[in-house]
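Colleague: sequence plus predicted model, see below.
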Amino acid sequence: MLSPLEADSLSILPGIRHGFFTRQGGTSRGLYASLNCGAGSKDNAVSVIENRTRVAERLGSFQDDVQTIYQIHSAEALAVDQLVDREALPKGDALVTKTRGLAIGILTADCAPVLFADAEAKVVGAAHAGWRGALGGVLEATITAMEGLGAERSRIFAALGPTIGPKSYEVGPEFVAAFEAVDAGNARFFTIPKGRSTPHFDLPSYVMHRLGQLNLRHTERQAPCTYENESMFFSFRRATHRKEADYGRQISAIVVA
């Protein structure tokens, strides 16, 4: 049974359904157990298709799949109005739509998923905010794309979902330099834990900071650490540390019902 995490603020919006889906409730096995929704993984394709169908059904989509995107860690946000074939996915890192019954979503395995909704305009968005996308402006691009469909930022609710936490996100000095080159104030999102010599990055706090500058109606954080909660979430970094051959992806999705 699927039991996605939900943001309180999005849950109360009329005509909007959403979910930050965990790795639980699917058909995949092994490294991908069980709700792997990543078609780009080496998982059995039939299992991935069934998993995504379950997500679409849970959201009340009119389709048997969730519209995702070929993610490239960019600041590109695209508007969609129909389900696109899996073999012809557009490239970018955010999707927006006002098409009723078309569930849109993004895939993550440590990066930050952010869902957006203007319930009055019936416009929703989903953004994949890895560090490159967040730094480059993918959140801002998502809002601009939503406005292009008739949304107003003063009515937009945004919620951050599960992502890697600062305790597990060790980075190098060049990483810190890239952020400080954009804004010296970004130094506050890096700490060196006691007994360690390298900095750690607080991605969820950085994403919330960027959202807080957008003059939205409301922002919310539902961000348990993907690395630390193995039973609930896939994690690219955890799989890398264990030298595993591959990893699954969880999906975060939203729909105008």
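Modeller: The structure has been received and is ready for your questions.
Colleague: going by C-alpha atoms from here, please, whenever you check contacts or count neighbours.
Modeller: Will do.
Colleague: do a quick rundown of the strands in the chain.
Modeller: 16-20, 70-71, 77-79, 91-92, 94-97, 104-108, 112-118, 123-129, 157-160, 190-191, 200-201, 218-221, 250-256 (DSSP state E).
Colleague: how far is stretch 212-229 from where the chain is centred?
Modeller: Distance of stretch 212-229 from the chain centroid (Cα atoms, centre = their mean, to the nearest Å) equals 10 Å.
Colleague: would you mark the buried spots in it?
Modeller: Burial within stretch 212-229, assessed by neighbour count using 16 or more other Cα atoms under 10 Å, is assigned to Leu216, His218, Thr219, Glu220, Arg221, Gln222, Ala223, Pro224, Cys225, Thr226, Tyr227, Glu228.
Colleague: picking up where we left off before, now, of the strands of the chain, which is deepest in the fold?
Modeller: Of all the strands of the chain, strand 123-129 has the most neighbours on average by mean count of other Cα atoms under 10 Å, namely a mean of 31.
Colleague: which residues make contact with that strand from outside it?
Modeller: Under the contact criterion Cα atoms under 8 Å, 6 or more residues apart in numbering, strand 123-129 has outside partners 71, 73, 77, 93-99, 104-108, 111-118, 138-139, 142, 146, 149-151, 207, 252-256.
Colleague: put this next to the previous one:
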Amino acid sequence: MNEPVEVLTHPGLAGAAHGFLGRRGGVSTGIHAGLNVSYAEDEPAHTAENRRRAGDAVLPGARLLTCFQVHSPDVVTVDEPWEDADRPHADALVTRQTGVLLGVLTADCAPVLFHDAHAGVIGAAHAGWKGAFTGVTDRTVEAMEALGASRANIAAVVGPCIAQKSYEVDSAFERRLLEAGGENERFFRAGREGHAWFDLEGYVAARLHAAGVGQVGMLGQDTYAQEDRFFSFRRATHRQEPGYGRQISLIGLEP
């Protein structure tokens, strides 16, 4: 593919190099066609080249760091870079180091990028429903505070993820969130019997507001519905495809 890497940005994060990337601009082929950044499903050479392109599109020359994501609330503070083979098991990264790019991989889950421009602290979180429910964004804010950030000064943006109109869940899922708080009812819309439609983006944004984050933004992009722009686990599952690929969201501080 010769098309350029598509980089979506948000004015709330303007003080940091950042980008929410999709599938455009990569070298992978077949069902992973485009900028697939997952080593688990693709030719290693393709993934490595796609990751290089992704990094160069956001902060050329920076060291790209990701974690081994496990749908947890766990956060790692980056003091020194690591090799891909040694990446920690976690779902969020924070740092005040310059010259590194923090990256999270998604394929319907919500990527969240954070920046406190006053303290010079950044963060990136992978917030699927489970991670969001168990507090990954809350812990990311706490880890940023430990580096000198202030909640009131943090800007956080929820990137491309599966939209409510594409995210049908069963009654057990809905009941679990409603039992955690009646206010969560606002994130569900009634569907067919025993099912509902869940607003993951809105839920993650609400968690950020409740945590006292000063500025919260949403890109409003549906990964499921936009096959030409994004990878989607649920879309691939519905089609019974053998794989689905991942996109990446990145944030860094220039040296």
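Modeller: Arrived safely, thanks for sending. Since this is a predicted model, take the numbers as computed values, not measurements.
Colleague: tm score of chain vs chain?
Modeller: Overlay of the two chains. TM-score (TM-score structural alignment, normalised by the length of the second structure): 0.95; 250 aligned residues with a Cα RMSD of 1.1 Å.
Colleague: please tabulate the strands of the first structure in TSV, including the columns distance to Ile49 of the first structure.
Modeller: Shown next, in TSV, are the strands of the first structure (distance: least, Cα to Cα, whole Å):
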stretch	distance to Ile49 of the first structure
strand 16-20	18
strand 70-71	16
strand 77-79	23
strand 91-92	20
strand 94-97	20
strand 104-108	14
strand 112-118	21
strand 123-129	20
strand 157-160	25
strand 190-191	39
strand 200-201	34
strand 218-221	29
strand 250-256	13
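Colleague: which residues of the first structure fall in helices?
Modeller: 8-11, 45-59, 131-136, 138-148, 173-182, 203-212, 236-241 (DSSP state H).
Colleague: what's the closest of these to Lys122 of the first structure?
Modeller: helix 138-148 (9.9 Å; Cα to Cα).
Colleague: quick check: which of the helices of the first structure is nearest to Gly19 of the first structure?
Modeller: Gly19 of the first structure sits nearest to helix 45-59 of all the helices of the first structure, at 7.7 Å, using Cα to Cα.
Colleague: in terms of secondary structure, what does the closest one contact?
Modeller: Contact partners of helix 45-59 of the first structure among helices and strands, from 3 or more Cα pairs under 8 Å, 6 or more residues apart in numbering; DSSP states H and E: strand 16-20.
Colleague: what's stretch 235-244 of the first structure in contact with?
Modeller: With Cα under 8 Å, 6+ apart as the test, stretch 235-244 of the first structure has contacts from Ala109, Asp110, Ile164, Thr226, Tyr227, Ala245, Asp246, Tyr247, Gly248, Arg249.
Colleague: counterpart of the second one over in the second structure?
Modeller: By TM-score structural alignment, Asp110 of the first structure lines up with Asp108 in the second structure.
Colleague: surely that match touches Gln226?
Modeller: No: the pair Asp108 of the second structure and Gln226 does not pass the contact test of Cα atoms under 8 Å, sitting 11.1 Å apart.
Colleague: could you report the neighbour count for Gly26 of the second structure?
Modeller: Gly26 of the second structure has 27 neighbours, counted by other Cα atoms under 10 Å.
Colleague: how far away is the most far-flung residue of the second structure relative to its centre from Ile162 of the second structure?
Modeller: Taking Cα atoms, centre = their mean, the residue of the second structure most remote from its mean C-alpha position is Glu193, at 31.0 Å. To Ile162 of the second structure, Glu193 of the second structure is 21 Å away according to Cα to Cα, to the nearest Å.
Colleague: want to throw the buried residues of stretch 212-229 of the first structure into TSV with distance to Leu83 of the first structure?
Modeller: Below are those laid out as TSV (distance: Cα to Cα, whole Å):
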residue	distance to Leu83 of the first structure
Leu216	28
His218	29
Thr219	28
Glu220	28
Arg221	29
Gln222	28
Ala223	28
Pro224	30
Cys225	31
Thr226	29
Tyr227	31
Glu228	34
